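Chemist: output the structure for:
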Amino acid sequence: MYGQLNSACLYGIEGVMISVEIDLANGLPQTHIIGLPDSAIRESALRVRSAVRNCGFRYPQQRITINLAPADLRKEGSAFDLAIAVGILTTSGQLIMPSAKRMLLIGEVALDGSLRPVTGVLPMVEAARREGFEAVLLPRKNAAEAALISGVKVYAAGHINQLRDNSLEPEYKTAGSANREAGSYLALPSDNPASPIAEDTPDGTASLPFPVTVDGAPGLKEPVTAYSLEHLRYISSPIITEPAANAEEAMKEDYSDVTGQHHVKRALTIAAAGMHNILLIGPPGTGKTMMIKRLPGILPALSDSEALEVTKIFSAAGKLIDARQGLIRDRPFRSPHHTISGAGLIGGGSVPKPGEVSLAHRGILFLDELPEFSRSVLEMLRQPLEDHIVTISRARAAFTFPARLMLAASMNPCHCGLLGSGHPAQRCTCSPARIAQYRGRLSGPLLDRIDLQVEVPRPRDLDKKTASPGLSTADMRSQVEEAHRLQAARYRRLPISWNSELYGAALKRHADPGPDGSQMLHDLLENLGLSMRSYDRILKLSRTIADLECAERITPGHIAEALQYRNLDKPPGDGE
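Modeler: As a prediction, the model looks like this:
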């Protein structure tokens, strides 16, 4: 006997539809799972066997072959358990679900038949919708996440027994069981006195708490049919947070609290407006970390498509905390410790998972004390910062993760941290060779990929009453939002969103410096020995500065301001 159901697995951060084929044949009672399964999938045979028996069903004493197609795709995880269990029950005739052919089934099965949540539900359900599936059956704890995809009916169960009867113990009841009187439940012979009941049979099936149908078995007159799963239908009730409350929460740490540092605020505004990478350089205690941690407050919320991208990544990584709040709308802010490994930063593992650069997709990756990170780890950032993707190759497959992010970093100017402190009691004790050695921890190609390199001096006026507050978070956010609107209109026909993503012909067309600006850049290119990558990044910065001023064309003034933010392109001085 042959049966086929549909499940899904993750391939990187994308869902892939998997056909679960069940074949029952005469032979020694054993279960084989084929189709490149991993250890968790091979062990599902034992989990499903115990679950089927503990739920009161009969596990077929036949040779069972389970094929996961396509067979050449490596599969991993426990999400196939539910499809395998239901497939065995339907193929053996113990349960018939007419809608199962066009339904996605995902979930881990416990030994007692209860369903446990799995990771990556969002991309799996999205893949099912693309393939034309109209419904998904999954564990109750995954229901809110699946409901984020519109156009798919979500059926949530806490136990396998809920597929065959609403007359369950209280711990297995669902909120939808009250609809039973209206007919939205599994129509079992035990629910209808007029239905035929199985008689005593030699194989003992009459002793089971439900009628069983097996092809050729004597005494069984009618199969158990799941006419409807509406009693398991999940109706989402998202936790809605008022926008005003979100804004108030974001405003708790405001840039108006920062004493002085007006040029740093300007640099952060430019970085946020064009999603440019930024590095703050200054002595300890000057507010570098504090100002970068306020950076998410001036970034606009994610668009619908961006929110879906980010939520899929967090779902695949198992970091989606509460799906009832809907798609992630705030831009991610990731701040890993400097002891992080290359696999943790970029992604990796035997089955690669997204790293911090992908978890920061469409948001900010903050690396505090940049030189303290391992140089080999930092060098791994070069390709993601340039190509905005991460490709991890393994023997059987290559996985690609998105990495469109803003890198924000901070560092001290030297080993002791006092270079340029400007205070007679805090003089730098580092020799020029030691300063060069400290800064040498960051390679030239990596620094080339950082658009703004801004010095953060020690504030001169520490009296907050007399110091000018400067721009607030609300002021900076309004400027950034206007710049983002201009870029969205300009690049609506291009596969880019921000000025930092300009390249090639698009860079020449939208960031033309004009004759005077070209001459200025040519002179600086020769005098400072800038690379062509630095040249392009100065043009991108100039384009963003022009957008903040709502200027259509780049002027030499915009270029001159952009050059001020390339501090590491200049020879280091003693700063005293």
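Chemist: going forward, measure contacts between C-alpha atoms and count neighbours the same way
Modeler: Fine.
Chemist: give me the contact list for stretch 100-118.
Modeler: Residues from elsewhere that reach stretch 100-118, judged by Cα atoms under 8 Å, 6 or more residues apart in numbering: 4-8, 47-48, 50-52, 54-55, 78-83, 125, 128, 133-142, 157-161.
Chemist: so how many other residues sit close to the closest residue in space to residue 83 that isn't next to it in sequence?
Modeler: Closest residue to residue 83 apart from its sequence neighbours, by Cα to Cα, 6 or more residues apart in numbering: residue 105 at 5.3 Å. For residue 105, the neighbour count with other Cα atoms under 10 Å is 26.
Chemist: now do residue 105 against residue 114, distance only.
Modeler: 14 Å (Cα to Cα, to the nearest Å).
Chemist: so residue 465 versus residue 258, what's the distance?
Modeler: Counting by Cα to Cα, the gap from residue 465 to residue 258 is 12 Å.
Chemist: residue 563 versus the residue nearest to residue 568 when sequence neighbours are not counted, what's the distance?
Modeler: With sequence-adjacent residues excluded and distances taken as Cα to Cα, 6+ apart, residue 568 is closest to residue 453, at 6.4 Å. As judged by Cα to Cα, residue 453 and residue 563 stand 10 Å apart.
Chemist: let's compare: structure for the following, please.
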Amino acid sequence: MSLAIVHSRGLDGLSAPEVSVEVHLAGGLPGFTLVGLADAEVREARDRVRAALQNSGFKFPDKRITVNLAPADLPKESGRFDLPIALGILAASGQLPANALGDYEFAGELSLTGALRPIRGALAMTLAADRRGRRFVLPAESAREAALAGAPVLAAETLLAVCSHLAGQEALAVLHTDAATPQTQTLADLADVRGQTQAKRVLEIAAAGGHSLLLAGPPGAGKSMLAARLPGLLPPLARDEALESAAILSLAGQFRPEAFGAPPLRQPHHSASAVALVGGGSTPRPGEISLAHCGILFLDELPEFERRVLEALREPLESGRIHISRAARQAEFPARFQLVAAMNPCPCGFAGDRSGRCRCTPEQVARYRGRLSGPLLDRIDLQIEVPSLDAADLQRLPDGESSATVRARVIAARERQLARQGKLNTALSTAEIDRLCTPDAAGSTLARHAIDRLRLSARAYHRILRVARTIADLADLPCIGEDQVGEAVQYRRFAGA
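Modeler: So this is what the prediction gives:
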């Protein structure tokens, strides 16, 4: 047979469209032509496949070889097509039974020795292949990740092992979800934090309602330490959320099977570009906000980020998605993340500190805080100051609650929210806020005074009501009262806002 068709998958944003690898052998001068809108990585497959076939003991045909990657209008990237191209050549030249290929899909990069190397996006491709009723053959390292999709995945170490399986000689190992059970991660405990009672309370509220959070304070006050303990307060992700988060991380080659089900924590450096944060590139790839989907995006030294980078966060903070448009390609990625940010109160970091070390002028402080726009700060639900600790607090043994104790309250509050409205309070729409977050008479009066005195926008007012609803859920209160509104207003009184 001079023609063989092998099924594989490409990547287009978060989707994994099917790619048919068509291999044709013809007479004439020997040559290798690869068509189908392939980038440089795919075109280099010619040399990798030739060496891998020869070093695996197969004969490379002395014919004119044409490989078409269909559909032709879908850009193809990475070395994932090495394995299906090699199998197509073997089937077209009669060295492998062609009728054995139809029930499988293949992806994998070949080394010159014929060994299979891991690829990006294995989980997204396996989810798509399972819907077509085909089993996926992947490199062993990628198969463990892909098995989390719940579909059986065949794991192969080498090209020769794949051929032995297709020829009916030695079956490949089948990985199921049970074979990829994640390990329990050890997370930082909230009990390690000394003092900072208010900050720990705000951390609990943020975890319970999924609210965004800004921590402002001098160096060494514990802002980063507090942020690092937020993942330990969150419950494991639901399976659909865990699969979606894992699929996005897999696109970037950063997924770890042992972290499956845990909310991701992303901490980009303040030198990160807008493309690194929101995603992009000639072939659009997810940025940090999408890699933090269903988890936490922690931005330390917030004013040190470029202003245009921070302004790019405004839309996804509201919509939970990011649409990337380029001249030739468009892609949309989910970006429902919880923003946690930390900053110093002034350029030197010691404004308002009891040490009196700050020498910044009011103009310098105003210029520093002015790097954060009003619209961005308006979208951050909780904004508090984290003071430095005195000697007595530092020398006192930690005596606060553990993360497990606080997490139990957080889970209970989240269950109340899901039972009431099917989503967390941070995701409530304006109509839902009017219906579910209306305070009692005393609370409404206090909220009206807060709007007048603090000159709050409509968005800020609605966010106060969401936070108050979360505070009431933590206390298992059916209605929002004056105390809950007052506490929520207190958490929007950072001087930099």
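Chemist: more crowded one of residue 465 and residue 258 of structure 1?
Modeler: Higher neighbour count among residue 465 of structure 1 and residue 258: residue 258, with 22 against 9, using other Cα under 10 Å.
Chemist: tell me the counterpart of the more buried one in structure 2.
Modeler: Using TM-score structural alignment, the equivalent of residue 258 of structure 1 in structure 2 is residue 193.
Chemist: ok, and the closest non-adjacent residue to its match?
Modeler: Excluding the flanking residues, the one nearest residue 193 of structure 2 by Cα to Cα, 6+ apart is residue 398, at 6.4 Å.
Chemist: next one: residue 183 of structure 2
Modeler: residue 258 (4.9 Å).
Chemist: surely that neighbour touches residue 186?
Modeler: No - if you go by Cα atoms under 8 Å, residue 258 of structure 2 and residue 186 don't touch, sitting 11.1 Å apart.
Chemist: more crowded one of those two?
Modeler: Using other Cα under 10 Å as the criterion, residue 258 of structure 2 and residue 186 rank with residue 258 on top: 14 against 7.
Chemist: what sits against the more buried one?
Modeler: By Cα under 8 Å, 6+ apart, residue 258 of structure 2 lies in contact with 181-185.
Chemist: distance of it from residue 108 of structure 2?
Modeler: Distance, residue 258 of structure 2 to residue 108 of structure 2, by Cα to Cα: 22 Å.
Chemist: mind jotting down where the helices sit in the stretch 351-500 of structure 1?
Modeler: Using DSSP state H, counting those that start in this stretch, the helices of the stretch 351-500 of structure 1 run over 356-359, 375-379, 382-387, 432-439, 444-448, 473-490.
Chemist: let me have those in CSV, extended by distance to residue 229 of structure 1 and mean neighbour count.
Modeler: Shown next, in CSV, are the helices of the stretch 351-500 of structure 1 (distance: least, Cα to Cα, whole Å; neighbours: other Cα atoms under 10 Å):
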stretch, distance to residue 229 of structure 1, mean neighbour count
helix 356-359, 36, 28
helix 375-379, 50, 16
helix 382-387, 45, 16
helix 432-439, 64, 15
helix 444-448, 56, 16
helix 473-490, 44, 18
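Chemist: thinking again about what came up before, next up, the contacts around the residue nearest to residue 568 of structure 1.
Modeler: 278-281, 565-568.
Chemist: which one in structure 2 is aligned with it?
Modeler: By TM-score structural alignment, residue 453 of structure 1 lines up with residue 383.
Chemist: give the closest residue to residue 229 of structure 1 in space, chain neighbours not counted.
Modeler: Of all residues not flanking residue 229 of structure 1 in the chain, residue 185 sits nearest, at 6.2 Å (Cα to Cα, 6+ apart).
Chemist: one step back: of the contacts of residue 258 of structure 2, which qualify as buried by neighbour count?
Modeler: The neighbour-count criterion (16 or more other Cα atoms under 10 Å) marks 181-182 among the contacts of residue 258 of structure 2 as buried.
Chemist: packing partners of the longest strand anywhere in structure 1?
Modeler: In structure 1, taking DSSP state E as the definition, the longest strand is strand 14-25. Of the remaining helices and strands, those touching strand 14-25 of structure 1 by 3 or more Cα pairs under 8 Å, 6 or more residues apart in numbering; DSSP states H and E are strand 2-11, strand 63-69, helix 81-91, helix 121-130.
Chemist: tell me the helices and strands packed up against the first one.
Modeler: Packing partners of strand 2-11 of structure 1 (3+ Cα pairs under 8 Å, 6+ apart): strand 14-25, helix 81-91, strand 103-105, helix 121-130.
Chemist: among the ones you listed, which is nearest residue 572 of structure 1?
Modeler: For residue 572 of structure 1, the closest of those is strand 14-25, at 46.3 Å, according to Cα to Cα.
Chemist: and the contacts of that closest one?
Modeler: With Cα under 8 Å, 6+ apart as the criterion, strand 14-25 of structure 1 contacts 1-10, 62-70, 83-84, 87-88, 91-92, 120, 123-128, 312.
Chemist: filter those down to the buried ones and hand me the PyMOL line.
Modeler: Paste this into PyMOL to select the buried members of the contacts of strand 14-25 of structure 1, with burial taken from 16+ other Cα under 10 Å:
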select buried, resi 3+4+5+6+7+8+9+10+62+64+65+66+67+68+69+83+84+87+88+91+92+120+123+124+125+126+127+128+312
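Chemist: matching residue 301 of structure 2 against structure 1, which residue comes up?
Modeler: Residue 301 of structure 2 maps onto residue 369 in structure 1, by TM-score structural alignment.
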